[in-house]
Structures are given as structure tokens and as C-alpha cells.
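*Asks:* Sharing a model prediction with you, sequence too.
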Amino acid sequence: MIVVTGGAGFIGSNLIRALNLRGERNILLVDHLANGRKMHNIADLDIADYMDKEEFIEKIGAAHFFDGVRAVFHQGACSSTTEWDGRYVMMNNYDYSKRLLHWCIDRNVAYMYASSASVYGNGENGFRVDRSCEHPINMYAYSKFQFDQYVRPLLAKTRSPIVGFRYFNVYGPREQHKGMMSSTAFHFNRQVIEQKVAKLFEGCDGMANGEQKRDFVHVDDVVDVNLWFLDHPEQRGIYNVGTGRAETFNDVARAVIDWHKEGRIEYIPFPEHLKGAYQSYTQADISGLREAGYKKELLTVKQGVTKYLDWLNA
């Protein structure tokens, strides 16, 4: 059996879809469906069983708990970067992850988990998987950073297959339930359909309007990296998962407008509440991924947004 936590969420549901395409059906989907609209992400997926997150956490460590599990994709977390209840965030993103990690180590089960590029903060020291680059600036980022810190010494002490993925700006199918946390490609698409205008923030941090840059990575590429490490359990560690290219929000908006063959860009004031807590530039250093043996070229914004909108507007 394969366990996918956060399996009704954005990346988790895409992982299950990809596993289904491989013929995998013996999958336990773990999630918390307080937002029942996430069921649209999983209605077309084939799984063996569903379990609520709270029940799953209670059973971690129990004798013979799901004997036969061969891999855990731990995607479940509080993903809000604006959540400042530190106790809540640490309980969901740190304590839960630790318990599941030790359950996997004790049984030599592959453990692949979602970290985040947010651990790099404003990125002033770069985006390498290195302690000198890491300075989280919100509670979500700190919880991810601290779990990575917990994992690092364990990598030297155990040979269990453990892999952490620092996701950069992921976009693509099955993200609509995220609301305001959905990708800019999702929001620009809706804006162009409804208003013929893609609304971008004005410039900040010395950058021109819409010229803030992020490493935008399509969810299909993220899933492919996850499955590659499932197939290569000899590779262990913490890795950036991005394209290695920084592209602008203007690039994303233009790709959306090009797809629709209509629309224009409008710049809106930069929000006060985001000043000092916003990443104006991200670019993954994916040398570690390449050294591990992952060689596939990842989609550009133009390629990825076109692919996404083909699906989204079908």
C-alpha cells in the first residue's frame, strides 16, 4: 500500500492521479475534508481507502498499523503563509511530520515529504539547500524549515529512504479549492475570462511593475520528481523542486493572454500587509536534483501555462 497524506489537496491529488496511471490502486488517501469542495479533486481517482487526518494521527505508532505500507507521500500540512498561530502550525506541520517520519524509519518505509522554498525567506542569501541560505520569515516557513533541520542528522544515522522536497511556486490542475492561495495563472485566467484584464501588483523591492520573478513549476513536473525518487530509493536528502529559471509575473500574464488571444495587463497597488513579507525573487538551485540523477527538463512558464489552461478551460 502507498499512503498519501493531503491526498485531496493540490499536489496530493495529482500524485494519486499519476499513481493510478501507473496502475496503482492500493492507496490510502489521508485528508481533512472540512472543505468538502476538495472532493472534486478526487472524484475521478481510484483508491483503496480514505481516512481522516485525526484518525490517522491517532493510529500512528499502533502495533501492526497498516502492515504492508511501502511508501508514504506526506503532503498534508497547514499551507497558509498568513497563519500566525504558531502552536497550531507546529502541531500540524512539525509534530505530525515527526511522528510519521519515525513510524516510517522503524519499518524502513520510504518517506517523501513536502518542504517549501519559503524556508529561504527573502532569498537574499540565495536558494541553495544550505543552512546559510535559510531564514524563514513567517510561521509556515519556520515549521517547514525546522522539520528539515530535524531530518538532516537522521539522514546520517539511518539508511531509510527519506526525501524532502522544497517546492517553489507550483501551479496546475486541481488547485481551485485553494481560493486566494491558488496560483497567479489560475487567477489571471479567471480575470481575463470575466474582465479581459489580468491584474498584477505594481513593482516592489526596486523592480518594475509585474517584473517580480518567481520559479514557477508545473504540478506535473513536481509529481514526476516525487515518483522518480520513489523509483530510486537509494537517493536520499532534501532537494529543491523548481525549474531553475526565474520568470516574471508579466510572463505568466502574457502566457494567459496569449492562450485566450485577448486581454490586457493592469497594475494594482502593492498591498501594505505584504510589504516585508513577500518574495520578489525566487530561483531554485536544482544542482542537487541533477546530481541525484534526475535529468528531465522542466516546463517553462509558456509551456506550463498553456498546458494548464488547456485543462482548466476544457
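*Replies:* That came through, no problem. Owing to the predicted nature of the structure, the values given are computational and were not obtained by experimental measurement.
*Asks:* Could you use CA atoms for every contact and neighbour count after this?
*Replies:* OK.
*Asks:* Identify each of the helices in the stretch 51-200 of the chain and give its residue range.
*Replies:* 53-59, 86-90, 96-107, 139-157, 184-195 (DSSP state H, counting those that start in this stretch).
*Asks:* okay, these in CSV with distance to Gly126 and mean neighbour count next?
*Replies:* Converted to CSV, the helices of the stretch 51-200 of the chain look like this (distance: least, Cα to Cα, whole Å; neighbours: other Cα atoms under 10 Å):
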stretch, distance to Gly126, mean neighbour count
helix 53-59, 35, 13
helix 86-90, 25, 16
helix 96-107, 26, 17
helix 139-157, 15, 18
helix 184-195, 23, 19
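*Asks:* With respect to Gly68, which of those lies nearest?
*Replies:* Closest approach to Gly68 among these (Cα to Cα): helix 96-107, 9.6 Å.
*Asks:* Need the residues that contact the closest one.
*Replies:* Here helix 96-107 makes contact (Cα atoms under 8 Å, 6 or more residues apart in numbering) with 57, 60-61, 72, 74, 110-111, 147, 158, 160.
*Asks:* residues touching the residue nearest the centre of the chain, list them.
*Replies:* By Cα atoms, centre = their mean, the chain has its centre lying nearest to Tyr167, at 4.7 Å. If you count contacts by Cα under 8 Å, 6+ apart, Tyr167 has them with 114-117, 222, 240-242.
*Asks:* also this one, for the comparison:
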Amino acid sequence: MYIVTGGAGFIGANLVHALNQRGISDILVSDHLQRADKFRNLADLDIRDYFEAEAFLPELLAGRLGKIDAIFHQGACSDTMASDGRYVMDNNYAHSKALFHWCQENRVPFLYASSASVYGMTGRFREERAAEDPLNIYAFSKFQFDQYLRAQWHALQAPVHGFRFFNVYGPREFHKGRMASVALHFSRQYRQEGRVRLFAGSAGYADGEQRRDFIHVDDVVAVHFHFLEHPNSGIYNVGTGRAQSFNDVALAVIQTIDAETGKAPRSLVELQQQGMITYMPMPEALHGKYQSYTQADIETLRAAGYTAPFLDVEAGVRRYQAWLRERE
């Protein structure tokens, strides 16, 4: 049996979907369903069992869940604005340690979500201590678990893979609200209002030209399954290795939606002039905390044997829009 924590969430549900595509339905999902409509992420999937997160760990530690093939650990409090540090550390740090030690004792592969947020505002995105400077309790919880594991590498009894996700977008993120990707926000804005809104320029970048490493969730899933099959333990950046602008995302969304109705493609300048792409001041709460540039250094990922190409924004947005057309 495979376990996916956070399995009703964005990346977790995509991992369950990928397991189903491989003919596997012997899957246990754990999650928090305070927001009940997250069930939609699982409604078209096949799993064997479900546990609320609080009930799951005691069952696992008591040995009542049977033989486990691997644990995909996506469960976490992912709110970067969370203020209850004890709650975040209990969910993201203590819970992860307990799962890690169980996997080591039982020789079970452990694949877990770290975060590119551990790099803070350093402007360096390489898996090394000198580049890490978390700015909030969420990032600190992820950073501290990575640090905890680094002290354990010499004594591992089973594979451990940590993945520092950059800006992930794609199917099954509807429930994330303000934390959803700009690809989804822009799509909804354009379909509902006929325009999209981006942040005005900041940190030396022109309007909408702040750049992030946007990665489609299908590529994130592919990385997981590569390391499930190639058990060389490590912590890896999971991004495309190429930063693209928010303007690129907006343009890709609009051009893809316009193509559905046969409209001729318009350039970024034309869309700006026509008021289809507009810019708003950055909220005061984000000043000094907003990453205007991220780009994963994927040298370690490539050196570990992951050689597949990544979708760029243009191809990834087209794939995402096709999925949205069928379901939203």
C-alpha cells in the first residue's frame, strides 16, 4: 500500500492520480478536511482508505496499516502568513520527524515536500546552507526539517527524498484560494472580467516583469516517480531552471483562452494598450517579503539522474487550460 499525506490537496491528489494511472489503487490518503469541498480532488480517484491527519499517525505507529510500499508526505500547514508557530511546527516539523523515523525503522522509502521558501530573499537557489534564510514560520518549519535530516544522512536505512518546489501550477488546486497559482487566478479573472491584474513593478523590475520559476504539477509528479524508482537519497530543487515573468503567464493564459473562440493572437503590448492586462500596487504587507525573482538551480537534480525536459509556461498553461475547460 502507498500512503499519501495531504492527499486531498494539490500535489497530493495529483500523486494519487498518477498512482491510479499506473494501475495502483491500494492507497491510503490522510488529510484535513475542515474545508469539505477538498473531497472533489479525490472524487474521481480510487483509494483504499482515508484518515484525518490526527488519526492517521497513531494508526501507522501502532502497526495497524499493513505493509507500506512508500510514503509520499505532502501534508503540511502551507499558509505562509500563519501566525500560530506552535501549530505550524507541530504539523510540519514534529509530524514529519515521526514519519521519517517510522520509515527508517521499517525500511520504507520516504518522499516529502520541502519548499523553495527556505531560500528567503537570498537570491540564491542552491541546496546548501549558505543560500537558506527562511522569512516566515512556514519556511522555517521546512528548513528545520531539512536540517534535521542532514544530520541523519550517514545513518539512513531507507531512501529519503526531499523536494523543494518552486511555483507549482496545474490541476486540482481550486481549493487553495489566495494561495492558488497565478495561472488559475489569471484564468478566472480573464474568463469572468475580460482582463487580468498583475503587480506593478518592484525591486527594479518593470510592471509584471517580476520573474519566478513556474513548474507544472505534472513535472513535479514525474520527479517523484523518478526517485521512487531510483533511490539515491537527497534534497532537490524542483523547478524548471528557467525564470519567466508574470507577464508571460498572463499572455499565455489570454492567448490560450482566445484561441478557444477563434480570436487572433494579440501581443503583450496590444493587451496592455487594450486594458486586458492591468497593474496594481503591491500590498503593503508584502513589502520586503516578496520574491521578485526565483530560478531553481537544478544541477543537483540533474546530477541525480533526472534528465527529462520540463514544460515551459506556454506549454504548461495550454495543458492546464485544457484540463480547466473540461472541469470548471
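*Replies:* Now that the structure is in, tell me what you want to look at. This structure is a prediction, so every number in the text was calculated from the model and none was measured.
*Asks:* I figured Pro269 of structure 1 hits Asn209, correct?
*Replies:* No: judged on Cα atoms under 8 Å, Pro269 of structure 1 makes no contact with Asn209 at a distance of 9.8 Å.
*Asks:* who has more neighbours, these two?
*Replies:* Asn209 (19 against 11; other Cα atoms under 10 Å).
*Asks:* residues near Gly241 of structure 2, how many?
*Replies:* Counted with other Cα under 10 Å, Gly241 of structure 2 comes out at 20.
*Asks:* hmm, back to that, out of the contacts of Tyr167 of structure 1, which comes closest to Met139 of structure 1?
*Replies:* Using Cα to Cα, Ser116 comes nearest to Met139 of structure 1 of those, at 12.2 Å.
*Asks:* now the closest one: how far from Gln195 of structure 1?
*Replies:* 33 Å (Cα to Cα, to the nearest Å).
*Asks:* Give me the distance from stretch 14-28 of structure 1 to the chain's centre.
*Replies:* 18 Å (Cα atoms, centre = their mean, to the nearest Å).
*Asks:* make that stretch 98-113 of structure 1, sorry
*Replies:* On the basis of Cα atoms, centre = their mean, stretch 98-113 of structure 1 is displaced by 19 Å from the centre of the chain it belongs to.
*Asks:* got it, and stretch 65-78 of structure 1?
*Replies:* 16 Å.
*Asks:* Buried residues, it. List them.
*Replies:* For stretch 65-78 of structure 1, the neighbour count (16 or more other Cα atoms under 10 Å) marks 69-78 as buried.
*Asks:* what does stretch 209-221 of structure 2 give?
*Replies:* 209-221.
*Asks:* And stretch 39-50 of structure 1, by the same measure?
*Replies:* 41-42, 45-47, 50.
*Asks:* Can you get me the start-to-end distance on it?
*Replies:* First-to-last residue span, stretch 39-50 of structure 1, Cα to Cα: 12 Å.
*Asks:* same thing with stretch 60-73 of structure 1?
*Replies:* Across stretch 60-73 of structure 1, the terminal residues are separated by 15 Å (Cα to Cα).
*Asks:* do the same with stretch 269-284 of structure 1
*Replies:* End-to-end distance for stretch 269-284 of structure 1: 28 Å, by Cα to Cα.
*Asks:* what residues does it touch?
*Replies:* By Cα under 8 Å, 6+ apart, the surrounding residues in contact with stretch 269-284 of structure 1 are 121-123, 127-128, 137-138, 168, 201-205, 212-215, 240-246.
*Asks:* got the contact list for the nearest residue to Met276 of structure 2 once chain neighbours are set aside?
*Replies:* Leaving aside its sequence neighbours, Met276 of structure 2 sits nearest to Arg195 (Cα to Cα, 6 or more residues apart in numbering; 4.2 Å). Arg195 of structure 2 sits next to 189, 275-278 when contact means Cα under 8 Å, 6+ apart.
*Asks:* and in structure 1, which of the residues you listed remain?
*Replies:* On the basis of both residues aligned by TM-score structural alignment, their matches' Cα atoms under 8 Å, what survives of the contacts of Arg195 of structure 2 in structure 1 is 189, 276-278.
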